[in-house]
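K.L.:
build me a structure from this.
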Amino acid sequence: MESLFTKKYSSNNFFLLAGPCAIEGRDLAFSIAEKIVKITDKLEIPLIFKGSYRKANRTKADSFTGIGDEKALKILGDIGKTFNISTVTDIHETYEAALAAEYVDVLQIPAFLCRQTELLAAAAKTGKAVNIKKGQFMSGASMGFAVEKVLQENPDANVMLTERGNSFGYSDLVVDYRNIIDMKKFDVPVIMDCTHSLQRPNQTSGVTGGSPELIGTIAKAAIAVGADGLFIETHPDPANAKSDGANMLHLDNLEALLEELVRIRKAISV
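P.N.:
Prediction:
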């Protein structure tokens, strides 16, 4: 993993974590990956393909959670091998770290779990890179303790931090870009989650809402502020996606957005 991750992060461009919210099936995941790889290769954007093998945090008991852990993880592993790219997925409990590490290159800690010491330690022990999402209830400055927990367990660990907004009232989020600046002080790559930061959680319908029309706005501001990477969930048919369709970017709109973001990155790098 070290060579792949180091190579990708050393690129002069921002890097991208992108893919569907959840692995819904092999054919769909591969078709999404193929299109993203084609776009990112063209634009020379280092890619880490994202897909949740299981959705553990759902509003309703009957919400889609996955197609089976090992089945979904194998799909992620096969995508990584087929396209020679890194892959990332979420883990939710300590035992999942070793399981997911058999298939993916980056273990992602969900925002709600970013303070879970044993979960962070379990991820670190695998030797995989660890992406920690900032809790909606935390400041960027406070995320240094999460980084410390990983490095205490594995001093050589590759750690990333992801900004995904802060709770604003009962059913909305707001992005404070000072968090990106504060988290960069920990000398780790800092990522902007451009889709989850636009969620409208805790809706009375039991289905999380969102504002996907603002994905470009969030992404452009993040690049201008100095984010090292972007996290964008994308799907060819968000309206019929089995998870988080309300805040995913339509796959057809990804290339144009990334082209614009590359221009912004080049402009601020002059």
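
K.L.:
only C-alpha atoms from now on, for both contacts and neighbour counts.
P.N.:
Fine.

K.L.:
residues near Lys185, how many?
P.N.:
A total of 13 residues lie near Lys185 under the criterion other C-alpha atoms under 10 Å.

K.L.:
so what's Ser211 up against?
P.N.:
Leu198, Gln199, Arg200, Ala246, Asn247 (C-alpha atoms under 8 Å, 6 or more residues apart in numbering).

K.L.:
among those residues, which one has the most neighbours?
P.N.:
Going by other C-alpha under 10 Å, Asn247 tops the contacts of Ser211 with 28 neighbours.

K.L.:
I figured that one hits Pro212, correct?
P.N.:
Yes: between Asn247 and Pro212 a contact is recorded at 4.8 Å, counting by C-alpha atoms under 8 Å.

K.L.:
overlap in contacts of these two?
P.N.:
Thr195, Leu198.

K.L.:
output the longest strand belonging to the protein.
P.N.:
Counting by DSSP state E, the longest strand found in the chain is strand 229-235.

K.L.:
who are the packing partners of that strand?
P.N.:
Using 3 or more C-alpha pairs under 8 Å, 6 or more residues apart in numbering; DSSP states H and E, the elements in contact with strand 229-235 are strand 15-19, strand 190-193, strand 249-250.

K.L.:
which stretches of the protein form strands?
P.N.:
15-19, 47-50, 86-90, 106-109, 129-133, 159-163, 166-167, 173-174, 190-193, 199-200, 209-210, 229-235, 249-250.

K.L.:
so which of these gets nearest Gly80?
P.N.:
strand 86-90 (5.7 Å; C-alpha to C-alpha).

K.L.:
how far does that closest one sit from the chain's center?
P.N.:
With C-alpha atoms, centre = their mean, to the nearest Å as the basis, strand 86-90 stands 8 Å off its chain's centre.

K.L.:
what does that strand contact?
P.N.:
Counting by C-alpha under 8 Å, 6+ apart, 1, 4-5, 17, 47-54, 76-77, 79-80, 100, 104-110 sit against strand 86-90.

K.L.:
to compare with the earlier structure, here is another sequence to fold:
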Amino acid sequence: MMEQVAVGGTRFGGNKPFVLIAGPCAIENEDLTLRIASGLKDITTRLGCELVFKASYDKANRTAVTSFRGLGMDHGLRILARVKREFELPILSDIHDISQIDAAAEVLDVLQIPAFLCRQTDLLVAAGKTGKPINIKKGQFLAPWDMEHGVNKVVSTGNRQILLTERGATFGYNNLVSDMRALVIMRQLGYPVIFDATHSVQLPGGAGGSSGGQRQFVGALSRAAVATGIDGLFWEVHENPDQALCDGANSLPLAQVETMLKQMLAIDDVVKDSLTQGDK
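P.N.:
Now for the predicted structure:
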């Protein structure tokens, strides 16, 4: 039995279409964040796709100590609250420490556990106790079936509002690969599964003091993942990725989102119709 996870008026784990989680990697400034949110809202409304807006108020796991991390929790959460209010969008962002949880839970609709922290018991349990939906990103070092343990840490609090996100697996130095079997395996745990296509093409530390990326492969990996019947697709989006202060090399240009999203929704429609017919 698949759990259905309600995020505002949006629901993960239903039939179709999948939910899009999208936004800039980090909050660079208020105006840019609002413009990207507005653009994404317009696109998804036209195409009939539900949207959860994602942006990080703090990126605590940057490669170098000098890397841009965001605007900090207080300022960042104020901007996210404005996005939520003005565009009527559910909001997702990362939490990195137990001390952030109470303030973040007041604004965020989904608390995201970063991939590097997916085994942190105290963080998972404290997040679960908020009763909020929790998105656990699978560590690049973790087998998909081992996500059961992170799930159980959240479930131990009585919270079953859990999303699981695949973002690639470490393959040698400065490289990730996407194993599409992981999406099927994690979904067998009984919770909605999301594919983070833009982080899956990241080259961790591949640009020396920062991560590189291969955004030219985002479309191909997204199409493959949607064809497995996923519940959500995760894209980092920027107006000008080459000028982005965080993860620009693996982010999608906002101008390309509508065309790519149309492709994904068409595949999703065919695949889920076929799966539904197979259940009859």
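
K.L.:
before we move on, the earlier item: export the helices and strands packed on strand 229-235 of the first structure to TSV and tack on mean neighbour count and distance to Ala239 of the first structure?
P.N.:
TSV is the format used below for these (neighbours: other C-alpha atoms under 10 Å; distance: least, C-alpha to C-alpha, whole Å):
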stretch	mean neighbour count	distance to Ala239 of the first structure
strand 15-19	24	16
strand 190-193	28	20
strand 249-250	22	9
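
K.L.:
turn those strands into TSV, including distance to Glu93 of the first structure.
P.N.:
Shown next, in TSV, are these (distance: least, C-alpha to C-alpha, whole Å):
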stretch	distance to Glu93 of the first structure
strand 15-19	22
strand 190-193	22
strand 249-250	28
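
K.L.:
what comes up buried for stretch 177-196 of the second structure?
P.N.:
Taking 16 or more other C-alpha atoms under 10 Å as the basis for neighbour counts, the residues of stretch 177-196 of the second structure that come out buried are 177-178, 180, 182-184, 186-187, 189-196.

K.L.:
wait, stretch 75-83 of the second structure
P.N.:
Buried-residue list, stretch 75-83 of the second structure, by 16+ other C-alpha under 10 Å: Gly76, Leu77, Ile79, Leu80, Ala81, Arg82, Val83.

K.L.:
thinking again about what came up before, any idea of the angle the longest strand of the first structure forms with strand 15-19?
P.N.:
Angle of strand 229-235 of the first structure versus strand 15-19, following axes from the mean of the first three to the mean of the last three C-alpha atoms, to 10 degrees, is 20 degrees.

K.L.:
show where strand 229-235 of the first structure falls in the second structure, residue numbers please.
P.N.:
Residues 232-238 of the second structure are matched to strand 229-235 of the first structure when aligned by TM-score structural alignment.

K.L.:
one more: stretch 37-57 of the first structure?
P.N.:
Using TM-score structural alignment, stretch 37-57 of the first structure pairs with 41-61 in the second structure.

K.L.:
got a list of contacts for that stretch?
P.N.:
10, 17-27, 37, 40, 68-73, 75-77, 80, 87, 89-94, 96, 257-258, 262.

K.L.:
try it again at 7 Å.
P.N.:
10, 17, 19-27, 37, 69-73, 76-77, 89-94, 258 (C-alpha atoms under 7 Å, 6 or more residues apart in numbering).

K.L.:
which residue ranges of the first structure form helices?
P.N.:
2-9, 26-43, 69-83, 94-101, 117-125, 144-153, 178-184, 215-225, 254-269 (DSSP state H).

K.L.:
now these in JSON lines, please, with extra columns for distance to Ser205 of the first structure.
P.N.:
As requested, the helices of the first structure are arranged in JSON lines below (distance: least, C-alpha to C-alpha, whole Å):
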{"stretch": "helix 2-9", "distance to Ser205 of the first structure": "40"}
{"stretch": "helix 26-43", "distance to Ser205 of the first structure": "27"}
{"stretch": "helix 69-83", "distance to Ser205 of the first structure": "27"}
{"stretch": "helix 94-101", "distance to Ser205 of the first structure": "30"}
{"stretch": "helix 117-125", "distance to Ser205 of the first structure": "31"}
{"stretch": "helix 144-153", "distance to Ser205 of the first structure": "33"}
{"stretch": "helix 178-184", "distance to Ser205 of the first structure": "31"}
{"stretch": "helix 215-225", "distance to Ser205 of the first structure": "23"}
{"stretch": "helix 254-269", "distance to Ser205 of the first structure": "29"}
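
K.L.:
closest one to Met160 of the first structure among the ones you listed?
P.N.:
helix 144-153 (8.3 Å).

K.L.:
buried set for the closest one?
P.N.:
Neighbour count says helix 144-153 of the first structure has Gly144, Ala146, Val147, Lys149, Val150, Leu151, Glu153 buried, by 16+ other C-alpha under 10 Å.

K.L.:
identify the residues contacting the fourth one.
P.N.:
The one in question is Lys149 of the first structure. Per C-alpha under 7 Å, 6+ apart, neighbours of Lys149 of the first structure: Thr117, Leu120, Ala121.

K.L.:
that one -> the second structure?
P.N.:
Using TM-score structural alignment, Lys149 of the first structure pairs with Lys153 in the second structure.

K.L.:
tally of neighbours for Tyr173 of the second structure?
P.N.:
Under the criterion other C-alpha under 10 Å, the count of neighbours that Tyr173 of the second structure has is 10.
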